[in-house]
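Novice: Quick one, what's the 3D model for this:
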Amino acid sequence: MKLSRRIWLKLSSAFAWTGPAALAQAEDATATTAAPIDPAKPFGDEFKQLDSLAVGNWWEKKPKGKNIPPSLIVPRNEVVAFAVYTQANGVLKMTAQLFPLKPDEARLARLEVQKDGEWTEIAREEVLFPGWSAHFRVEDWDGSKTVPYRVRHGNDAMFEGTIRKDPVDKNEIVVANMSCNSSRTTGERHEIVENLLHQDPDLLFFAGDQTYRHTEHTAGWIEFGLQFRDVLKDRPSICTPDDHDVGQPNLWGENGRLSTLAGNADGGFMYPAEYVNMVQRQQSWHLPDSPDPATIERGITVYFTSMKVGGVDFCILEDRKFKSGPAGKIPQMGPRPDHINDPTYDPASIDLPGLVLLGERQLKFLKDWGQDWSDVDMKCVLSQTAFCGAVHMHGSETGRLLADLDCNGWPQTGRRKALEEIRRAKAIHLCGDQHLSVVVKHGIDDFGDGPFGFTSPALVNTIYGRWWHPEDEKPGPNPVPDSPLPWTGDFKDGLGNKISMMAYANPPNIKDEKQRADGYGLVRFNKQTQQVTLECWPRFSDAKKGNSEQFPGWPITVAVADYDGRKPVGFLPELRFPEGTNPVVQVVHDSTGDVLYTQRIHGTSFRPPVYAEGTHTVHLGQIQINETKLASLAIAEDAQPIEVTFA
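Specialist: Predicted coordinates:
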């Protein structure tokens, strides 16, 4: 017996949720594998604490302790809490999050859009349990128009917003970079939301730790949505769950294995796959379909994918899901398997064969993404955490730690592979997680030869403060000229990785709510100038007052031309293009077959830099790199320009 799509949705909490691609396969499965779900303990007797406020007789439960989440008991005309959406590649995907429903209430949500002044229903979906989310997928979506929408439940409950058109006509695309929304500070986030409404970003990126409720994700996710729904409702958003979202203190995903060690340094997920999948379904189902949706161990789903907004292409990584855990793999050199405080240790000694960072699936995806420039002017990589350990003090101003393996600076070989692909794609990197906002220029072989990275501050920093504070209290070589910050320049992190510190936002006083250095990042992509401006706004700033409100050291403007900081050994002959073609150029080293870089050129000429002797092949195209091939070009200082034409 085949499962209909409607029946599959009812049973989805008993299966792994992998989105439409896997859904098509799952429809050929039989229902005999689905186990009954206990509405009071959907994750089993061993994990009856999971999502306890949103299951069973939830209306009789009262949260205990300090800093409790908002009540899940609301007037029935308010049960649609909020919605998140993306629209890309002709597909609208939207997740509507509902408050828990009572047994006699229909588990059905409807999506309506406004056409010619009239509301028209375009989709209806089951409200899934556990999690109380509904997921709408609309094919053949016209992304060139802005369309009002509303999600409805029953006769009276409604959440309204606007599905924005793809802003391809805008020269500047603005992205808000956010993470780490402390649940110890309850209530509204009106200071941040008011700023964001004024700054009007085209895209919201929440890098992780949207909630720290751990075992109560539905309550925490609804809390997050209530805090940010005024800005969520009218623009696309990317949400990527991190360790605290799935209920863990730290996460080394180990391809989905079960973690059993306190602190999870053995690698894997500590809670059932069904709980992890519920979290991912609520936060990330609305992202564009993954190009490689196969589940990992225990049926845990993946969501890594890409998304274009206004001609800027965003690669969305899951940088912890495949990563190796350190416990049992490297010697313990600190109070925990993931903390190193031994000043005599050799960083190379922990970069062992077989250790994984992104994993082969994501590396392949990242490489393919970097070479696809159709309808793209600029590129950006998004992940949960940073590709370095740009932190000295952890937890307190005296809590110095030499190295923390809970960052993408380890394993170092995995870091190198990831940064090489990001550099090859001429992309900038945005992330969160670290609670300390920094801008760095990564070094791969030499200082400054890698891409730029911008880590956002914690939205609300009442969980764990961090500081950049070199032990000798001196700047590194090549400090930022005229910076108001004393400790910029070239440094090695505790894992031996080369970084050039450009700006950091230390908390002046972690005990003072207004001096915790929390806030958010704002990133402006200028397609015409091929520059990116990085802004960092304190939580209690007033964006209407201008740049003087930003953290010292910001704003920072970087150029795509500087993303690859390697020193060229020479240049190929100058390429000249017809006015307005703005072609894509890819340079390949003939002897190795390595792609050096792929980028779109704005202008009528480009002289490709190369980083090794020998001949190189140049691929060109107006849309992609498949229209013209210039074979075996050699370094030639006095060569005549090459006129390039396109069919």
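Novice: contacts, neighbours, all on C-alpha from now
Specialist: OK.
Novice: my read is residue 86 is in a helix, agree?
Specialist: No. Counting by DSSP: H, G, I helix; E, B strand; the rest coil, residue 86 falls outside a helix, being strand.
Novice: and the gap between the residue nearest to it when sequence neighbours are not counted and residue 432?
Specialist: Nearest-residue entry for residue 86: residue 236, 4.9 Å, with adjacent residues in sequence omitted and distances by CA to CA, 6 or more residues apart in numbering. Applying CA to CA, to the nearest Å, the value for residue 236 to residue 432 is 19 Å.
Novice: from what I can see the residue nearest to residue 86 touches residue 88, true?
Specialist: No. Taking contacts as CA atoms under 8 Å, residue 236 lies outside contact range of residue 88: 9.9 Å.
Novice: Neighbour count: the two, which is higher?
Specialist: residue 236 (27 against 19; other CA atoms under 10 Å).
Novice: distance of residue 99 from residue 105?
Specialist: 12 Å.
Novice: Between those two, point out the one with more neighbours.
Specialist: residue 99 (22 against 11).
Novice: What sits closest to that one if chain neighbours are left out?
Specialist: With CA to CA, 6+ apart as the criterion, residue 99 has its nearest non-adjacent residue at 5.0 Å, and that residue is residue 79.
Novice: From what I see, that neighbour and residue 157 are in contact.
Specialist: Yes. The pair residue 79 / residue 157 is scored as a contact, 6.0 Å apart, by CA under 8 Å.
Novice: of these two, who's got more company?
Specialist: residue 79 (22 against 18).
Novice: List the residues that contact that one.
Specialist: 98, 99, 100, 101, 153, 157, 158 (CA atoms under 8 Å, 6 or more residues apart in numbering).
Novice: let's see this one next to it:
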Amino acid sequence: MNHESSPPPNRREFTVAVTGTILGLSGGNLVGTEPLESKPFGEKYANLDSFAAGEWWKRKPAKNNPTAPPNLNVPRSQVIAFALYTIDQHVLKLSAQLFPLYPDESRDVRLEFFRDGRWIEHSVSQIQYPGWSAHFRVEKWDDSLSVPYRVRHGKSAIFEGKIRKNPIDSARLLIANMSCNSSRTTGQRPEILSNLIKQDPDLLFFAGDQTYRHTEHTAGWIEFGLQFRDIIRDRPTITIPDDHDVGHPNLWGENGKQALRPDGADGGYFYPPEYVNLVQRQQTWHLPDPVDPEPIQRGIGVYFTRLRWGKIDFAILEDRKFKSGPLGKIPKMGPRPDHINDPKYDPKSIDLPGLELLGTRQESFLRKWSEDWVGSDFKMILSQTAFCGAVHMHGGPTDRLLADLDCNGWPQTPRNRALEIIRSVRATHLCGDQHLAVVVKHGVQKPSDGPFSFTSPALVNTIYGRWWHPENEKPGNNPVPNSPLPWTGEFKDGLGNQIRILAYANPIDIRDEKQRADGYGIAVINRKVSEITFECWPRFSDVTQPNQQFPGWPITISIQDNDGRSPVGWLPPIRVVNCDTPVIAVVSETSGELITCYRQLGKPMANAIFSLGKYTIRVGKDRPNQVVRTGMKSVAQPVSEAIEVTLMS
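Specialist: Take a look at the predicted model:
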């Protein structure tokens, strides 16, 4: 049967399918599996995913529309659009994304690995509809080897890639940090892809807004995959959806409630849970299993989790899903419920009891994660957006906004709780969303006492320009020495949060794609010296040439400086006799707070404390579950004489 140039002849069976009969196809035979409905989200939401539903092949490619999505009716040898995967603790998870299939085509997708000189089939998975994705899970994966794989459909469709070995012995680990891939600029991303392939990152992180095709996620997701498949096919890739991926201009998820306003400011999701789950399945199924999989309201799934790769433990967060919406909770002080422009407002007046950011479930996860160092030497945080409002101009270079409640700088109290956990393990935060690349040193109680954060620029920024531009046009305290940028240093954002700006990449001309600050970030972790270098590359740069990064980059930080608190005293170093790299934890006996937890990779060093009191030190191989000493008081200066400990079996 030839589908290269003609629609499927098997119309009667398809007509039955689209009227609601449960129908699936395997090997050319009908089997009872998934419904194949023309309006899978109901009559009210008939426009959702319509390009890839029903009699999709009857939709003619748009003519003379430069922003139209790609043609989904491809030759049948090309129906596998792309695949992406992660590995955590020897579990490989891989998702394959297909173009829509005709009703008489098989719904089976096969995963094969190349071993001992031949291709060996591992398993067969059924395509899920709506969405046309297939998913594979491989237990007991040997991550010490690189193994070619291929995904197959029918007789001729093949997508090939490589499962990389875990780079646990590499001195440097490169993480690409990307977000905000405008759908108004269609076609490929050759300039970005070429640079990424040359830089050869060990891990890809797409922080959200992979597509802006709000109601057509499958078409937009395939479009994104076609743009980046030649880099994601052969290395672990983290993709997490942000507001535009699920069809929102902004998103305050409020635990999954039904949003009633088109701006979503009342909190919740305004598209049905089935559509949100479709987006999450396509973008996040291949991530490690959720650490707390209980769905939120209305059956919307969760995916917050952790990934250990190259001895880095990445906490992958959902910073939209549980966050409170501003409407009806705070007074309106600007043109929108989430925009504040009243110069007389007090930031404390909007930091109200009961407002959520990460939510209790994710905060609980982070507390457990902070003391679990299995498979890792360092920790990082990955989420959609920044824990501050490091932006002054929104939309245009003269459109000043005092405070934006869409960022993670609000609500302030749960923001501070999150940063306190993050700094206790000396973790760096990577994120996107803001359309403005910045490197920030957060302050919690005092300026610069928190962790570093690197917000990536927009990959392709045709949607919304942003600028860092203090009104007095002066640097803050403690500016970056010799920076080419005029406005670095310590500031307060419009929400009252303390931030130190180390670098920013303002657009020069938002109308010119080569001057609107499109690009991406790279975080280079140097494990031998415990440093991270932040690189920020313009979209049309050449990574093989010198001085191509945005002005102000690269920036190198010490991982230890993610805890920027000033010590008021010191506890003795700990030397574990029977473990070269123990995990050390310091806990306050007054508050029960975890002060710090880290893997000791070199010479034992004195442990800093930041308020007077009594402390407990705990140690362990991967978890600090053995008490060394309680009731410890600090001394004024670091001491070199270590307490010797033998770990109990």
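Novice: Export the contacts of residue 79 of the first structure as JSON lines, with columns for distance to residue 412 of the first structure and secondary structure.
Specialist: Formatted as JSON lines, the contacts of residue 79 of the first structure follow (distance: CA to CA, whole Å; DSSP: H, G, I helix; E, B strand; the rest coil):
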{"residue": "98", "distance to residue 412 of the first structure": "42", "secondary structure": "strand"}
{"residue": "99", "distance to residue 412 of the first structure": "43", "secondary structure": "coil"}
{"residue": "100", "distance to residue 412 of the first structure": "44", "secondary structure": "coil"}
{"residue": "101", "distance to residue 412 of the first structure": "48", "secondary structure": "coil"}
{"residue": "153", "distance to residue 412 of the first structure": "50", "secondary structure": "strand"}
{"residue": "157", "distance to residue 412 of the first structure": "51", "secondary structure": "strand"}
{"residue": "158", "distance to residue 412 of the first structure": "49", "secondary structure": "strand"}
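Novice: What ranges does the stretch 201-350 of the second structure have for its helices?
Specialist: For the stretch 201-350 of the second structure, applying DSSP state H, counting those that start in this stretch gives helices covering 217-232, 273-284.
Novice: how about these in a markdown table, adding mean neighbour count and distance to residue 359 of the second structure?
Specialist: Formatted as a markdown table, those follow (neighbours: other CA atoms under 10 Å; distance: least, CA to CA, whole Å):
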| stretch | mean neighbour count | distance to residue 359 of the second structure |
| --- | --- | --- |
| helix 217-232 | 22 | 27 |
| helix 273-284 | 21 | 19 |
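Novice: With distance to residue 519 of the second structure as added columns, please give those in a markdown table.
Specialist: Output for the helices of the stretch 201-350 of the second structure, formatted as a markdown table (distance: least, CA to CA, whole Å):
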| stretch | distance to residue 519 of the second structure |
| --- | --- |
| helix 217-232 | 14 |
| helix 273-284 | 22 |
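Novice: Figure out which of the ones you listed is closest to residue 317 of the second structure.
Specialist: helix 273-284 (11.7 Å; CA to CA).
Novice: what stretch of the first structure does the closest one fall on?
Specialist: Taken onto the first structure by TM-score structural alignment, helix 273-284 of the second structure occupies residues 273-284 there.
Novice: what's the mean deviation for the matching stretch versus the second structure?
Specialist: With mean CA distance after the TM-score superposition for the first structure, stretch 273-284 of the first structure departs from the second structure by a mean of 0.4 Å once superposed.
Novice: So what touches that stretch?
Specialist: Applying CA under 8 Å, 6+ apart, the contact partners of stretch 273-284 of the first structure are 13-17, 43, 50, 95, 97, 130-131, 133, 217-218, 238-241, 245-246, 269, 298-301, 303.
Novice: same thing but 7 Å
Specialist: For stretch 273-284 of the first structure, the external contacting residues (CA atoms under 7 Å, 6 or more residues apart in numbering) are 13, 16-17, 43, 131, 133, 217, 239-241, 246, 298-301, 303.
Novice: roughly how far is that stretch from the heart of the chain?
Specialist: Distance of stretch 273-284 of the first structure from the chain centroid (CA atoms, centre = their mean, to the nearest Å) equals 16 Å.
Novice: ditto for stretch 174-184 of the first structure
Specialist: For stretch 174-184 of the first structure, the separation from the chain centroid amounts to 11 Å (computed by CA atoms, centre = their mean).
Novice: Please say which position in the second structure residue 131 of the first structure maps to.
Specialist: Using TM-score structural alignment, residue 131 of the first structure pairs with residue 131 in the second structure.
Novice: ok, now which ones touch its match?
Specialist: If you count contacts by CA under 7 Å, 6+ apart, residue 131 of the second structure has them with 218, 278.
Novice: Assess the claim that residue 448 of the first structure and residue 419 are in contact.
Specialist: No. With contact defined as CA atoms under 7 Å, residue 448 of the first structure does not count as touching residue 419 (11.9 Å).
Novice: Residue 180 of the second structure contacts residue 433, correct?
Specialist: Yes. At 6.2 Å, residue 180 of the second structure and residue 433 qualify as touching, with contact defined as CA under 7 Å.
Novice: Right, I'll leave it there.
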